[in-house]
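*Asks:* Predicted model and sequence follow; I will ask about them next.
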Amino acid sequence: MQEQIKNIIFDLGDVIINIDVPLAARSFAELCGQEEAEVIELFREKDLFRQFETGELDEAAFRSYVRQILKKEDWDDATINKAWNTLLLDIPPARIELLQKLRERYNLFLLSNTSPIHITEVNAILEKASGVPRLDELFNKLFLSYEMGVMKPDHAIYLKVLEEAGIKAEETLFLDDNAANIQAASELGIHTIHVQKPTTILDYLKDYVA
């Protein structure tokens, strides 16, 4: 397979940056004095994450909706942003170095289900870890769900990436930690690697920089 590959598409969370998704709901629960499970159910019932990560809600509308759902109209923007960003942990510098080496040989792309608040914070974490100020300096192009209006594992998002990047599925490798996202890409003929902790992209891609 490796001989065919000209392009590598990376997921963001738990592929490049370490994350702990429940931390966001836990943070909101602690702030509003509710149970974590109750907050998770409220967010799920109101379809909050999908709406934000497909761009149906912009940043201001997202924060307004959080205040409404949790009945905390007095929360300021910074409080909500901080709680939302708690799930973002660290970016090991070795992963950044790997991306820089890979880009000498391959076209690199990022494909993430994400939100503008998270991307702003990821850029801050990236700069602190490596001195690289923005994700788009590591990739040929970023494909972000909130800008595209569609999320993984919808086939449409992969087809958009292939078309807009001008690349072929059979020459492309996709790495993601979510099995459904991997399955959807495979169905379109994209080569895939299911990233599963504790194994990291340093292990999965070591032969690609040898």
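*Replies:* Now that the structure is in, tell me what you want to look at.

*Asks:* CA only for contacts and neighbour counts going forward, please
*Replies:* OK.

*Asks:* now the helices for the protein?
*Replies:* Applying DSSP state H to the chain gives helices spanning 22-32, 36-45, 48-53, 59-70, 77-85, 93-102, 116-130, 145-148, 155-165, 179-187, 201-204.

*Asks:* Format the ones you listed as JSON lines; extra columns: distance to Leu108 and mean neighbour count.
*Replies:* Shown next, in JSON lines, are the helices of the chain (distance: least, Cα to Cα, whole Å; neighbours: other Cα atoms under 10 Å):
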{"stretch": "helix 22-32", "distance to Leu108": "29", "mean neighbour count": "18"}
{"stretch": "helix 36-45", "distance to Leu108": "33", "mean neighbour count": "15"}
{"stretch": "helix 48-53", "distance to Leu108": "22", "mean neighbour count": "20"}
{"stretch": "helix 59-70", "distance to Leu108": "28", "mean neighbour count": "16"}
{"stretch": "helix 77-85", "distance to Leu108": "25", "mean neighbour count": "16"}
{"stretch": "helix 93-102", "distance to Leu108": "8", "mean neighbour count": "16"}
{"stretch": "helix 116-130", "distance to Leu108": "17", "mean neighbour count": "17"}
{"stretch": "helix 145-148", "distance to Leu108": "17", "mean neighbour count": "19"}
{"stretch": "helix 155-165", "distance to Leu108": "10", "mean neighbour count": "16"}
{"stretch": "helix 179-187", "distance to Leu108": "16", "mean neighbour count": "17"}
{"stretch": "helix 201-204", "distance to Leu108": "14", "mean neighbour count": "16"}
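
*Asks:* Adding distance to Phe10, write those out as TSV.
*Replies:* TSV is the format used below for the helices of the chain (distance: least, Cα to Cα, whole Å):
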stretch	distance to Phe10
helix 22-32	22
helix 36-45	26
helix 48-53	17
helix 59-70	24
helix 77-85	20
helix 93-102	10
helix 116-130	15
helix 145-148	13
helix 155-165	12
helix 179-187	11
helix 201-204	9
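
*Asks:* Second structure for comparison follows:
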Amino acid sequence: MIRTLFVDAGGVLFNNINEETEFLARVADRHAVDRADLAWRAMAAARVYESGRKHVHQVFHRLVGGHSWSGRGILDTWWLDHTYMDCVRAYHDNARVLRELREELPDLTLALTNNEAEHWDRLKDEVYGHLSMFDVLCSSWRVHRVKPARAFFEEALSRCRTTADETLLVDDRLPVLRAGAALGLRTLHISTPDVLADRLRSLVHGHAEPTGVL
């Protein structure tokens, strides 16, 4: 029986900003840096702000040419945040499905298990209110670990006071799903946003088999 849902945000509740939008290209063009180089360095540095080690503004200050973590200098943080939010697209149907499932099964624990900067998670929450949908926040900035690390899932299970075999991991990334499956979590691969609405309810109610990951 599934008692807990581990739900990703990017790819499930929202689009993936760095991978699916022009956000990084727009940052590169504004600061006259190479698009491909900035994209590579931004992906490599993501865990620094996702884990909460540094504020995302500090990381991008370095990425576009700063020489310290001070956060001062050429980076216009208002522009950066505005550009980020301009690229966000919310999957409203998926949020609706989760809210309806919560009403049907009040004992089901919903945990947010996303990799994101705290600052941008909260900016999105101001507009879309997604954080209030969850009983437990296990965002990377909250647990100070980043998926697909084993320690991330162990900490999330501990915070939710649940076991792997009672937990369904809902995510769009196969490496994350494989890491969760290796710990015994059941998995649902969100290959496209509509998969959640099509399959989640039947999985939680035990009418379908979880997604296998290779």
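*Replies:* Thanks, I have it. On a predicted model such as this, the values are computed, not experimentally measured, just so you know.

*Asks:* Superpose the two chains and report the TM-score.
*Replies:* The pair, once superposed, lands on a TM-score of 0.83 when counted by TM-score structural alignment, normalised by the length of structure 1; 197 aligned residues with a Cα RMSD of 2.5 Å.

*Asks:* Among the helices of structure 1, which comes closest to Glu137 of structure 1?
*Replies:* helix 93-102 (9.4 Å; Cα to Cα).

*Asks:* Just the residues contacting the closest one, thanks.
*Replies:* 16, 108, 129-130, 138, 201-202, 208-209 (Cα atoms under 8 Å, 6 or more residues apart in numbering).

*Asks:* closest to Ile9 of structure 1 out of the helices of structure 1?
*Replies:* Across these, closest to Ile9 of structure 1 is helix 155-165 (Cα to Cα), at 9.3 Å.

*Asks:* Superposed on structure 2, what's the mean shift for the closest one?
*Replies:* With mean Cα distance after the TM-score superposition for structure 1, helix 155-165 of structure 1 departs from structure 2 by a mean of 0.6 Å once superposed.

*Asks:* So which bit of structure 2 is that helix matched to?
*Replies:* Alignment note (TM-score structural alignment): helix 155-165 of structure 1 is matched to residues 150-160 of structure 2.

*Asks:* buried ones in stretch 167-182 of structure 1?
*Replies:* Residues 168-169, 171-178, 181-182 are the ones in stretch 167-182 of structure 1 that count as buried (16 or more other Cα atoms under 10 Å).

*Asks:* Strands - which of these land there?
*Replies:* The members of the buried residues of stretch 167-182 of structure 1 that map onto strands under DSSP state E are 172-176.

*Asks:* quick one on the thing from earlier: tell me the one of the contacts of helix 93-102 of structure 1 nearest Tyr158 of structure 1?
*Replies:* Leu108 (14.5 Å).

*Asks:* Could you find the counterpart of that closest one in structure 2?
*Replies:* In structure 2, Leu108 of structure 1 lands on Leu110 (TM-score structural alignment).

*Asks:* In this structure its match contacts Thr4, no?
*Replies:* Yes. Contact criterion Cα atoms under 8 Å: Leu110 of structure 2 and Thr4 qualify, at 5.9 Å.

*Asks:* overlap in contacts of those two?
*Replies:* With Cα under 8 Å, 6+ apart, Leu110 of structure 2 and Thr4 have no common neighbours.

*Asks:* returning to that earlier point: next, format the buried residues of stretch 167-182 of structure 1 as TSV and append distance to Asp20 of structure 1.
*Replies:* Below are the buried residues of stretch 167-182 of structure 1 laid out as TSV (distance: Cα to Cα, whole Å):
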residue	distance to Asp20 of structure 1
Lys168	33
Ala169	31
Glu171	32
Thr172	28
Leu173	25
Phe174	22
Leu175	18
Asp176	15
Asp177	13
Asn178	14
Asn181	18
Ile182	20
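
*Asks:* Asn107 of structure 1 and Gly166 of structure 1: what is the separation?
*Replies:* 11 Å (Cα to Cα, to the nearest Å).

*Asks:* what about the two, which has more around it?
*Replies:* Comparing Asn107 of structure 1 with Gly166 by other Cα atoms under 10 Å, the one with more neighbours is Asn107, at 18 against 9.

*Asks:* OK, contacts around the more buried one?
*Replies:* 6-8, 139-140.

*Asks:* Inside strands: which ones of those?
*Replies:* Those of the contacts of Asn107 of structure 1 lying in strands (DSSP E): 7-8.

*Asks:* which among the contacts of Asn107 of structure 1 gets closest to Ile119 of structure 1?
*Replies:* Among the contacts of Asn107 of structure 1, and counting by Cα to Cα, the member closest to Ile119 of structure 1 is Phe139, at 14.2 Å.

*Asks:* Can you get me a residue count around the aligned partner of that closest one in structure 2?
*Replies:* Matched across to structure 2, Phe139 of structure 1 falls on Phe134, judged by TM-score structural alignment. Neighbour count of Phe134 of structure 2, defined by other Cα under 10 Å: 19.
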